[in-house]
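Novice: here you go, sequence then predicted model.
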Amino acid sequence: MLLLNAKEVHALARPEELVPVMEEAARLYEAGDFIMPDRMGVPQGENTYLYMPCFTPSVHGTKFLALFPQNPGRGLARIQGMMLLGDPETGQTVGLLDGGALTACRTGAVGAVGILHTTPPQASTLALIGAGVQGFHQCLFAARVRPIRTVFVYDPRPGAAAALCRRLEEELGLEAVACAGAAQAVERAEIVVTATASREPVLPDDRELVRGRHFIGIGSYKPFMREFPRAVFQEVREVLVDVEFAKEETGDLAVPLEEGWITPGQVRTLGKALSAPLDCSGTTLYKSVGMALFDVLAADHLLRKAQALGAGVSVEW
C-alpha cells in the first residue's frame, strides 16, 4: 500500500493535470457508469463526519472526512480525513491519501472547471469571498485556466484577507488586494468565487452589482447554508451544478427553487455543458457541492503518478 501525506498530495496535484481529470469525472457522471451511494453525514454538535464511497469499473475508493469549523482558531485546517483506494479485482487497499489535501486540490480543480465553462477566456480579475484553505486553492487553480492578474479578497475575520493576500503574492505572484467588504471586492472583479460555510448570503442583494459577473459557489453544502442572494438568481438565465442532488443538498439551490426565483428547468449539470456550452455573455453561476466520483478519480490519478515517480511511502498491509 502506498501512503501519500498532505505535502506529497500537494506536490503531485498539478492543476493542468487535475482539471482534465475533473472534466472526465463530469462526463462519467453523465454516462452513469459508476456506483456512488448517498454521502453519509454524521453531525456531532457543530462538527460533521462525512463518509463518501464510490466505485467505477477501474477505481474503488472511500473518503472519510471530519469537518471541524473551530479548527482554524487552533491553527488546524477545518477539514481533516483520509482517502482509501482499493484494488477492484481483490479488494486490497492499495492507497491511503491525506483527505484534507485531496479535498483542497480536487475542489480547486472542480472550481477551475466551472470557470473554464462559465467565464470568458480573457477574464483576468477575481473576487474571493472567504480566505480559508479552499480560497487559496480556488485562486491557485483559477490562475491556471484564466489569465488572472488581480485577486480582491474579503473575509470578515480580522487579518484573514490580508494574510491570504500575502500568500497569493508570495506563492503565486498575483496582485492581491484585501477589501473592507464583499461589495468592494465584487465590484472590481469579473469572476466571483465564494468559499465559505455561511448560513446567510455573503454578497449584497443588489442586481446592479451582480449583473454581468461570473459566480462560482464552492462553500455551501448543506440545506441551511447559503452564499448567494436573490439578486444573482434574478440575473442568471441558467445555473450549472456538478450533480443533480445539489438541488436538494445546498440552500443555494433549495431556497431559490422553493421560492420560485429559478425553475428546475434552469438548472443543468456541468457534464451536459461540456457538450453544449453555456452562453457566457451575461451573468453566470456554477454551484458545486462535490461528489465522491471527483475524489476517487483525483486520488487514482495522484496514486498512479506517485507510483511512476517513486513518491510516497510503501508499506506492507
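Specialist: Noted; the coordinates are in hand. Numbers count the residues shown, from 1 in each chain.
Novice: when you work out contacts or count neighbours from here on, use the C-alpha atoms and nothing else.
Specialist: OK.
Novice: grab the nearest non-local neighbour of residue 16.
Specialist: Distances taken as CA to CA, 6 or more residues apart in numbering put residue 144 closest to residue 16, at 7.0 Å, once the chain neighbours are dropped.
Novice: three-state assignment of the one you found?
Specialist: What DSSP: H, G, I helix; E, B strand; the rest coil gives for residue 144 is helix.
Novice: kindly report the same for the one 4 residues further on.
Specialist: Recorded secondary structure, residue 148: coil (three-state DSSP).
Novice: check the burial of the nearest residue to it once chain neighbours are set aside by counting its neighbours.
Specialist: Take residue 148 and drop its neighbours on the chain: the residue closest to it by CA to CA, 6+ apart is residue 124, 4.0 Å away. For residue 124, the tally of surrounding residues (other CA atoms under 10 Å) stands at 17.
Novice: how close does residue 124 sit to residue 183?
Specialist: Using CA to CA, to the nearest Å, residue 124 is found at 18 Å from residue 183.
Novice: equivalent analysis for residue 315, please.
Specialist: Using CA to CA, one gets 51 Å for the distance from residue 315 to residue 183.
Novice: another structure for you, compare them:
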Amino acid sequence: MTAVDAATDVDAPQVRLLSGADVDALATVEVGLAAAEDAARLVTGGRITTGRVQVNGPVAWMRILAGTISDLDLLGYKEFHRVGQRVKYHVHLFQESTGNALGIVDGRRITSLRTSATAAAAVRHWAGSEPVRVGLIGSGEEAREGLRAIAGAVPVHEAAVFSPTPANRASFARQMSAELGVTVQDVPAQADAIAGCDVLYVATSSHHNAFLHAADVADVGLVAAIGSTQPVHRELFGDVFSAADRVVVDTPDATHESGDCIEAVEGGWDAGSVTLLGDYLGSPAGDRSDRTVFKSIGSVEQDLVLAHHLLRAAEEQERGAVVDPVGSLRIMR
C-alpha cells in the first residue's frame, strides 16, 4: 500500500459517544421539538436522500435506515438488530462534505422521542397557547413519550388514558400524574378517553384491526395517530381521513406505507390532499376550527436530525465520551 492508497487523516475531529444515560439526560422537550421542527422543514426542501436495507439471518436480523441531509452537511444511519428478545439500537453520524465521523448515539429512545416530538410540534401549531385536554389510547412507551412531549409543548390541564389492560393504564395514570403535575385519569372505555378531549393521541400496537371511526372522533379537534406505521397496521378507519378538514403527514411516505392511509385511499380519499408537516408549521398557528388528523410513520431524517441535536447539546454540556476517530483514510484513484 502506498501513500496514495492510505493516509493519516490529521484533521479528523474526535468522535463523541452518547450512552443511553446521556440521551436520557439530554432529551428535553425543547431539544426534541427543535429537532422535529428542523426535520419537518428540511423534508419540504427536497435536499434529502434516504434508503434502507434489512437482512434476516437464522439467528438475528438487522435493519439499517440511512440518509444524507445536505442542508445540515450530514450523513448517517440508524441501525437496530435483534437476537431473540435482545434488541440494540445505534445512530451513527458523519459530516457529508468530509466523511468525518461526528458521533455515535445510543438509539434506544430515538424512535419514541422523535415520534412524540414530531406529534407535539403539530399539536403546538394547532393549539397555539391555549390549554388542551388530552385523550390517549394506549399506555405503553410511545404514549408516555407522547404525553410528556405534548405537556412540554402546550399547557395541558387534564388527560385521560384508555388501554385494554387495566393494570397498565392505572400505572400510566399514576406515573404521568406524578411526573407532569397534571391530573391523568385512568378510564375504563375508549369513549371515555375521547369524550371532551381537544387532542387525541393514538399510540397502540394494533396491527390488523382498525378501531376508530370518524363518528368516534367527530368532536375531537386534532387526532394524532402514530401507531400504524406499516401496510398491515391499522388504528383509524379510512373515513377518519375523509371526514377531516385537514390531514397533516410527517413524510410523504405515510400515504402509502401506513395501513390507515391505504384503507382511506381504497375508500376514495385523495392522498394528494395532505399537507406536509413542514408546510403546516409555516401556516398561521392556533387555528382550532379545522378538524385535523396528524398521521406519523417516522422517517430516518427525523432520527438523524434528533441525534444531531443531541450531539450538539452534549457538546455544550460536555456530556458523553470523546474518543479518537476510528477508520483509516484511503484516497481513491
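Specialist: Received it, and whenever you're ready, just let me know what you need. Keep in mind the model is a prediction, meaning the values are calculated, not measured.
Novice: fetch the TM-score of the aligned pair.
Specialist: The TM-score (TM-score structural alignment, normalised by the length of the first structure) is 0.88; 307 aligned residues with a CA RMSD of 2.5 Å.
Novice: ok so, going back, identify the residue of the second structure aligned to the residue nearest to residue 148 of the first structure.
Specialist: Alignment note (TM-score structural alignment): residue 124 of the first structure maps to residue 132 of the second structure.
Novice: same check on residue 221 of the first structure?
Specialist: So, by TM-score structural alignment, residue 221 of the first structure is matched to residue 229.
Novice: re earlier: who touches the match of residue 124 of the first structure in this structure?
Specialist: Contacts for residue 132 of the second structure (CA atoms under 8 Å, 6 or more residues apart in numbering) come out as 154, 155, 156, 157, 158, 197, 198, 199.
Novice: tell me the secondary structure at residue 309 of the second structure.
Specialist: Residue 309 of the second structure is classified as helix under three-state DSSP.
Novice: that one and residue 29 touch, don't they?
Specialist: No. Between residue 309 of the second structure and residue 29 there is no contact under CA atoms under 8 Å: 11.9 Å.
Novice: run through the strands of the stretch 101-250 of the second structure in chain order.
Specialist: Assignment of strands within the stretch 101-250 of the second structure using DSSP state E, counting those that start in this stretch yields the ranges 101-106, 132-137, 156-162, 184-186, 199-202, 222-225, 246-249.
Novice: quick check: which of those is buried the most?
Specialist: strand 199-202 (a mean of 27; mean count of other CA atoms under 10 Å).
Novice: how far does it sit from the chain's center?
Specialist: 15 Å (CA atoms, centre = their mean, to the nearest Å).
Novice: read off where it ends up in the first structure.
Specialist: Residues 191-194 of the first structure are where strand 199-202 of the second structure lands, counting by TM-score structural alignment.
Novice: the matching stretch vs the second structure, average offset?
Specialist: Stretch 191-194 of the first structure differs from its equivalent in the second structure by a mean of 0.5 Å after superposition (mean CA distance after the TM-score superposition for the first structure).
Novice: please list the outside residues in contact with that stretch.
Specialist: 119, 123, 125-130, 135, 138, 186, 213-219, 227.
Novice: same check on stretch 53-73 of the first structure?
Specialist: So stretch 53-73 of the first structure is contacted by 33-37, 39, 46-52, 77-88, 99-100, 292-293, 295-297, 300 (CA under 8 Å, 6+ apart).
Novice: narrow those residues to those in strands?
Specialist: 47-52, 79-86 (DSSP state E).
Novice: between those, which is nearest residue 175 of the first structure?
Specialist: Nearest to residue 175 of the first structure among these: residue 79, at 27.5 Å, using CA to CA.
Novice: the closest one contacts residue 132, correct?
Specialist: No. Counting by CA under 8 Å, residue 79 of the first structure does not reach residue 132; the two are 10.8 Å apart.
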